[in-house]
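Asks: Pasted the sequence and its predicted model underneath.
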Amino acid sequence: MQKERLSVVVTRRLPEAVETRMTELFDVKLRDDDTPMTTDELVEAMQNADVLVPTINDKIDSSLLARAGERLRLIANFGAGVDHIDVETARQRGILVSNTPGVSAEDTADMTMALLLATTRRIPEGLRVMQSGSWEGWAPTALLGGRIGGRRLGILGMGHVGQAVARRARAFGMQIHYHNRRRLHADTEAGLEATYWESLDQMVARMDVISINCPHTPSTFHLMNARRLKLMKPEAVIVNTSRGEVIDENALTRMLRTGEIAGAGLDVFEHGQDVNPRLRELDNVVLLPHMASATVEGRLEMGEKVLLNIKTFDDGHRPPDQVVPGML
């Protein structure tokens, strides 16, 4: 007798190749309209599916999990971050959670360097001059930026992304410093030529560039708060391709407006799409719409990990990328 196929609900449009393979393997309900599901749609999905495949846009908190059906046994997240999912409550209800770690590290590191260069070399300002037709020709003092070679880069969070950033920054001649929950193995640290700082305050006060590469957890919320931002040198810049909640966005905006911080390159924001309007008005800020991991290759690899997690679960085994509360 043929085994009944798992019922899977996908909350957003995924790459076509991923959707096709998922349809071949499971009983899948795909999302035709590429917009986030409403709360009611999420509840309906969680009440009728064995597996939910959400994205970062889907906030799956304790109140939503309380309305989940008895069938739901796996939340196979499309993405590495799981701060939008109440993993502890899911575990208490017997629902496994998996993610897609390590896939977007190189892509995110590329974008970190792009933002670092765009911010220090004033690339958006140059683009605006050209697009407005107001360029009057080369001038010795026009749009002067700063050389990044020789500058000190302080990486906050030295996981896969942080280490990928470090490798790239070294190639640009930057000096690598980092703060992390745990110090790297001596061989890894030596390979990156990185200096470890146990005190985040001490590191922040001495860096020319701060790169945020840590996840959002209760312990990292507003890790870069107003007090810590004030430790930064006035000529320093900050880049964030991780999670917006790590920085106090209002405090950062105030300091950028008053020149207490020289610039910022931001791909993520504290309140998602609701970006501080004063931040949008500043010339010393480069803003991107959460696109650090947005490569065709990365999205396909994410999809492959989701498929592997679901297939392994369907075969009666623990998903290879299962997330447990102790990991957060």
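Replies: Perfect, I can see it now.
Asks: C-alpha only now, for contacts and for neighbours.
Replies: Will do.
Asks: check contacts around the residue sitting nearest the centre point of the chain.
Replies: Centroid-nearest residue in the chain, with Cα atoms, centre = their mean: S242, separated by 3.5 Å. With contacts defined as Cα atoms under 8 Å, 6 or more residues apart in numbering, the neighbours of S242 are 212-216, 267-268.
Asks: hmm, 7 Å instead?
Replies: The contact partners of S242, taken as Cα atoms under 7 Å, 6 or more residues apart in numbering, are 212-215, 268.
Asks: Report the buried residues of the host helix or strand of M255.
Replies: Using DSSP states H and E, M255 sits within helix 249-258. Going by neighbour count (16 or more other Cα atoms under 10 Å), the buried part of helix 249-258 is 249-253, 255-257.
Asks: now do stretch 287-302
Replies: Within stretch 287-302, judged by 16+ other Cα under 10 Å, the buried ones are 287, 290, 292-293, 298-302.
Asks: Let's have the residues you listed in CSV, adding secondary structure and distance to D83.
Replies: Output for the buried residues of stretch 287-302, formatted as CSV (DSSP: H, G, I helix; E, B strand; the rest coil; distance: Cα to Cα, whole Å):
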residue, secondary structure, distance to D83
L287, strand, 22
H290, coil, 16
A292, coil, 18
S293, coil, 17
G298, helix, 20
R299, helix, 19
L300, helix, 22
E301, helix, 21
M302, helix, 17
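Asks: One more to weigh against that first structure:
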Amino acid sequence: MMQKAFLCRRFTAAIEAELRERFDLSLNEDDALLPPVEIARRAAGAEVLLVTATEVVDAEVMRALQPGLKAIATLSVGYDHIDMAAAQAMGIQVLHTPDVLSNACAEIAMLLVLNACRRGYEADRMVRSGAWPGWGPTQLLGLGLTGRRLGIFGMGRIGRAIATRARAFGLEIHYHNRTRLAPELEQGATYHDALDGLLAASEIFVVAAPGGPGLAGIIDHERIARIPAGGVLVNISRGDLINDDALIGALKSKHLSAAGLDVFANEPAIDPRYRALDNVFLTPHIGSATHETRNAMGWLLIRGLEALADGKVPENLLSPRRSEDIPHPLQGRA
């Protein structure tokens, strides 16, 4: 008899078809974001709960789904939306999707870097609006990349994939991690043992550290002020790592020349002040949004659930493990 599963958001057609073959699947047909109380109601009786980073799976949801719920599978690398302590206490196994989205996220990071530095939003708007007067020698002057210092906060798999691409643009790589990488992973990048030191060295500063309560608001007024004047900030990590007041103030004052953001606090209800700024390039959380990547993420969850059913320990299992076995956010996992 197939396990009952509930799918909180729509996955790709190919992955949903595979899930139907393996589970007695119910799903959120209209793909609307479900609050915790609605997840608990609609997933009643489920043994497997399939979620994404947009769903909050707290202790109350897990208690409401007891005693049946055995596994939570999240289509994300980050797992700060899941109460891991509650999952461990209730013996609920949690799967996530590391490794397979590094290239897609690194591509978006470079998209943001390029558009922020070369004023992509303003250029596109000028052409579309019919306001372009023709080529001019001082029109839309931006920042070239070659020879500039790129600082990466969080040098896990995604951070290293960003570094690989950035080197091809002639950028000098600096980074901060909780621990220094081995030389073969560092590949000549300059390590900073303190975040403040990295900020001071970064003409372009990229946030690639995964989220978590300990990092919320870490990029605040004081830290943004450490970025050299005229610098650029890019965030592909979690929106709540950035203090919006601090970033918007720095963009308005031109302490930062530009920013590129793929993630925001309180998505999709972003701070409306960003929409009024010409010097910020915005994308709607599309870091892993390729057909190949979303299918690969889905397959990783399917194979992990199959391994659990066979009594094996999948590589993408987060819980139940001892808390000390779960990697620190800056320790090699992005």
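Replies: Cool, got the structure. What you see is a predicted model, and the numbers here were worked out from it, not measured in a lab.
Asks: before we move on, the earlier item: could you export the buried residues of helix 249-258 of structure 1 to a markdown table, including columns for distance to L42 of structure 1?
Replies: Below are these laid out as a markdown table (distance: Cα to Cα, whole Å):
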| residue | distance to L42 of structure 1 |
| --- | --- |
| E249 | 29 |
| N250 | 31 |
| A251 | 34 |
| L252 | 34 |
| T253 | 34 |
| M255 | 39 |
| L256 | 39 |
| R257 | 40 |
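Asks: Hmm, P98 and V77 of structure 2 touching each other?
Replies: Yes: between V77 of structure 2 and P98 there is a contact at 5.0 Å, judged by Cα atoms under 7 Å.
Asks: equivalent range in structure 2 for stretch 254-269 of structure 1?
Replies: Under TM-score structural alignment, stretch 254-269 of structure 1 corresponds to residues 249-264 of structure 2.
Asks: how far does that stretch stretch from start to finish?
Replies: 16 Å (Cα to Cα, to the nearest Å).
Asks: Next: stretch 32-46 of structure 1.
Replies: 18 Å.
Asks: Repeat that for stretch 81-96 of structure 1.
Replies: Using Cα to Cα, the end-to-end distance of stretch 81-96 of structure 1 comes out at 15 Å.
Asks: Check stretch 145-161 of structure 1 too.
Replies: End-to-end distance (Cα to Cα), stretch 145-161 of structure 1: 26 Å.
Asks: for stretch 196-207 of structure 1, same thing?
Replies: 13 Å.
Asks: Could you tell me where it falls in structure 2?
Replies: Going by TM-score structural alignment: stretch 196-207 of structure 1 matches residues 191-202.
Asks: Pull out the buried residues from that stretch.
Replies: Buried residues in stretch 191-202 of structure 2 (16+ other Cα under 10 Å): 191-192, 195-202.
Asks: For G91 of structure 2, state which of the residues you listed is nearest.
Replies: L195 (36.1 Å; Cα to Cα).
Asks: hey, where'd the strands end up in the stretch 101-250 of structure 1?
Replies: 152-156, 175-179, 194-196, 209-212, 237-240 (DSSP state E, counting those that start in this stretch).
Asks: So for V97 of structure 1, which of these sits nearest?
Replies: strand 209-212 (25.3 Å).
Asks: Which strands or helices does the closest one pack on?
Replies: Strand 209-212 of structure 1 makes packing contacts with strand 152-156, strand 237-240 when contacts are defined by 3 or more Cα pairs under 7 Å, 6 or more residues apart in numbering; DSSP states H and E.
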